[in-house]
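Enquirer: Test case, fold it:
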Amino acid sequence: MSKLTHLDDKGEARMVDVTDKSVTEREARAEAVVRMAPETLRMILGGEHPKGDVLATARIAGIMAAKKTHDLIPLCHALNLTSVKVVLAGGDDGASIRIQTRCKLSGQTGVEMEALTAASVAALTLYDMCKAVDKGMVVDNLRLLEKKGGRSGHWRAPGQ
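Expert: Alright, predicted model coming up:
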């Protein structure tokens, strides 16, 4: 395993210096799943939720979160994202919503944290909007699916 980059030689936290890194095209995809009662999913997909369009609100929250990742996660760089995509879809099990995100830029550091933050905040927003009708929802399986670009190249989660 390689050395942790956010620690200096004394073991103290630091922001990684990316000054000398090349600008490259970078992309990351992430996902999260929100598990819920089938009735809750039907309400969301049918547009019958009393708070309005749950999916649109969660999508906007995910996009906003990606743009604010550096404010939320210590030591993250402020990035000039060129694209953020958040897709929410009902799961095949009839009792979940799968959230998939993609973040892109041309820059000196990766966008994995932005994709993960977008997926997690979209999931939390969905939970917040629906907790009055289903307190038993579970946010599950937040994970990085793929990253491209930079020195470490292309990585894909097993099964992707």
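
Enquirer: Please make it C-alpha for all contacts and neighbour counts, starting now.
Expert: Will do.

Enquirer: Next up, the contacts around Val18.
Expert: The neighbours of Val18, taking C-alpha atoms under 8 Å, 6 or more residues apart in numbering as the test, are Gln108, Thr109.

Enquirer: how close does it sit to Ser106?
Expert: 13 Å (C-alpha to C-alpha, to the nearest Å).

Enquirer: Asp134 now?
Expert: 41 Å.

Enquirer: of the two, who's got more company?
Expert: Ser106 (19 against 16; other C-alpha atoms under 10 Å).

Enquirer: which SS state does that one fall under?
Expert: At Ser106 the chain is in strand, as set by DSSP: H, G, I helix; E, B strand; the rest coil.

Enquirer: my read: it touches Leu79, true?
Expert: No: assessed by C-alpha atoms under 8 Å, Ser106 is found out of contact with Leu79, at 9.4 Å.

Enquirer: May I see the buried residues of the longest helix belonging to the chain?
Expert: Criterion DSSP state H: the longest helix present in the chain is helix 112-130. Across helix 112-130, burial judged by 16 or more other C-alpha atoms under 10 Å covers 112-127, 129-130.

Enquirer: Before we compare anything, build this one as well:
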Amino acid sequence: MSELSHVDETSGEVRMVDVGAKPESRRRAVARGRVRMATSTAERLRSLPKGDALTVARIAGIQAAKRTSELIPLCHPLPLSVVEVDLTVDAGGVAIEAAAETTARTGVEMEALTAVAVAALTVYDMAKAIDKEMRIDEVVLVSKTKAPV
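Expert: Got it, this is the predicted structure:
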């Protein structure tokens, strides 16, 4: 038996996992990431030439979570009940945390991770003109839970 759920055991071809027989459950996933930047850049994120980077990044992260199945080819489209994206500025940059929830047959970790990644890319895009040394790192899944409906 293959450890890779997206690989057909017989043919070795990639495939979308059949979750039709699985029971629905309440699922939640939390992911985190960071955009490292100069302190002077972090202090200016709400008043950049392109606008408020933190607000735009929050909206971009939420939108990205909702469109994850369009971005990641083998992800199932999910009816998300909530997506939260929080951005916290500190001396080293911006810490990003995203949580996604659904009641479905498959998990929402890809949606949480996608929200963090796109929020980070948005911060980067909005601040790149003033900080050429920024970097995105530490994008990780922190937790995922599943509870019966």
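
Enquirer: TM-score for these two?
Expert: Superposed pair, TM-score by TM-score structural alignment, normalised by the length of structure 2: 0.95. Supporting alignment: 147 aligned residues with a C-alpha RMSD of 1.5 Å.

Enquirer: returning to that earlier point: report all helices and strands that the longest helix of structure 1 contacts.
Expert: Helix 112-130 of structure 1 is packed against strand 24-35, helix 54-67, helix 69-72, strand 96-107, strand 138-148, with contacts defined by 3 or more C-alpha pairs under 8 Å, 6 or more residues apart in numbering; DSSP states H and E.

Enquirer: Distance to Gly11 of structure 1 for those - can I get that in a markdown table?
Expert: Shown next, in a markdown table, are these (distance: least, C-alpha to C-alpha, whole Å):
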| stretch | distance to Gly11 of structure 1 |
| --- | --- |
| strand 24-35 | 28 |
| helix 54-67 | 28 |
| helix 69-72 | 22 |
| strand 96-107 | 27 |
| strand 138-148 | 27 |
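
Enquirer: wait, which of these is closest to Glu12 of structure 1?
Expert: Within those, the stretch nearest Glu12 of structure 1 is helix 69-72; the backing value is 19.2 Å (C-alpha to C-alpha).

Enquirer: how big's the offset between that closest one and structure 2?
Expert: Superposing on structure 2 and averaging over aligned pairs (mean C-alpha distance after the TM-score superposition for structure 1), helix 69-72 of structure 1 comes out at 0.4 Å.

Enquirer: against structure 2, where does that helix fall?
Expert: Helix 69-72 of structure 1 corresponds to residues 68-71 in structure 2, going by TM-score structural alignment.

Enquirer: Residues contacting the matching stretch, please?
Expert: With contact meaning C-alpha under 8 Å, 6+ apart, stretch 68-71 of structure 2 is reached by Cys75, His76, Pro77, Leu78, Met110, Glu111, Thr114.

Enquirer: Surely Ala65 of structure 2 touches Glu111?
Expert: Yes: in this structure, Ala65 of structure 2 is within contact of Glu111 by C-alpha under 8 Å, at 4.5 Å.

Enquirer: so what sits against both of the two?
Expert: Ala100.

Enquirer: Tell me how far stretch 74-88 of structure 1 lies from the chain's centre.
Expert: Its chain's C-alpha centre and that of stretch 74-88 of structure 1 lie 9 Å apart, by C-alpha atoms, centre = their mean, to the nearest Å.

Enquirer: go on, stretch 125-141 of structure 1?
Expert: That offset, for stretch 125-141 of structure 1, works out to 17 Å (C-alpha atoms, centre = their mean).

Enquirer: do stretch 5-18 of structure 1 as well
Expert: Taking C-alpha atoms, centre = their mean, the mean C-alpha location of stretch 5-18 of structure 1 is offset from the chain mean by 24 Å.

Enquirer: One more: stretch 26-43 of structure 2?
Expert: Counting by C-alpha atoms, centre = their mean, stretch 26-43 of structure 2 comes out at 10 Å from the chain centroid.

Enquirer: Same question for that stretch: list its buried residues.
Expert: 26-37, 41-42.
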